[in-house]
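Student: quick one: sequence and predicted model below, then my questions.
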Amino acid sequence: MTEQAFFVLTALVDTPRHGYGIVGEVSGLSDGRVKLKVGTLYGVLDRLVADGLVEPDREEVANGRLRRYYRLTEDGRTALAAEVQRQASNARAASERLRAWRPADTGGLA
């Protein structure tokens, strides 16, 4: 799962959101590290919809513009939970290695 897809799914956990709302939520969740451009966002959403992880919720007109809202599906929740577990396991493995790490003896070479 890409980082963008991970954060889009995460952004949709609590409530359906429209595109601009997803972009803002992803930025906040990632502390600004993930900045979705419109083309990237809709590419990710199209893939997630095709995979059955996200589905359209409703459409509204706001300020003369159509807003399509998306929501997380049950399969999306399951996929996100599995990805959270995978990332946590990876982080634990790396943390254990880092705690045990000792600089290699360079034999006097610096």
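Tutor: That came in fine, so what should we check first?
Student: only C-alpha atoms from now on, for both contacts and neighbour counts.
Tutor: Noted.
Student: wait, residue 26 touches residue 8, no?
Tutor: Yes. Using C-alpha atoms under 8 Å, residue 26 is in contact with residue 8, at 6.3 Å.
Student: here's the one I want to compare it with:
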Amino acid sequence: MPKKSLEVLTESMFYVLMAFWREEKCGAEVAAFVEEKTGGRFRLGPATLYTLLAKFEKEGYLSPSQVEGRKRTYRITPKGRAAYLGEVERLRRCLADAQSEGGFLP
């Protein structure tokens, strides 16, 4: 049975939503946040980033808070917060499963 498109977030989706957790941001600020948060391990290209921002806006996870020319600033919505927290919980369960199998050191 196919999953809903946003039922499980990809790594890029997860970090984009994380970027909005504390404050509103524009796309460039999101990209900088993700690169800094991951120590450069993960970088979002412009095509991926702006595709995700548009998708999240369409799905109601983000809403624009300010538009200045081509620059758009977004805020996370309650639906976006719920999706982010749901993914955090899913990842916690995955780690707990791995730990119960000795899959990593505590």
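Tutor: Great, that's in hand. All values reported here derive from a predicted model rather than from experimental measurement.
Student: aligned partner of residue 28 of structure 1 in structure 2?
Tutor: Under the alignment defined by TM-score structural alignment, residue 28 of structure 1 is paired with residue 36 of structure 2.
Student: surely that match is in a helix?
Tutor: Yes. Looking at residue 36 of structure 2 with DSSP: H, G, I helix; E, B strand; the rest coil, it is inside a helix.
Student: how close does it sit to residue 51 of structure 2?
Tutor: For residue 36 of structure 2, the distance to residue 51 of structure 2 (C-alpha to C-alpha, to the nearest Å) stands at 21 Å.
Student: helix or strand for the aligned partner of residue 84 of structure 2 in structure 1, which one?
Tutor: Aligned against structure 1 by TM-score structural alignment, residue 84 of structure 2 finds its counterpart in residue 80. Using DSSP states H and E, the element containing residue 80 of structure 1 is helix 74-100.
Student: before we move on, what about residue 13 of structure 2?
Tutor: Element membership for residue 13 of structure 2, per DSSP H and E: helix 11-19.
Student: which other residues reach that helix?
Tutor: 25, 30, 33-34, 44, 49, 52, 76, 80-81, 84, 87 (C-alpha atoms under 8 Å, 6 or more residues apart in numbering).
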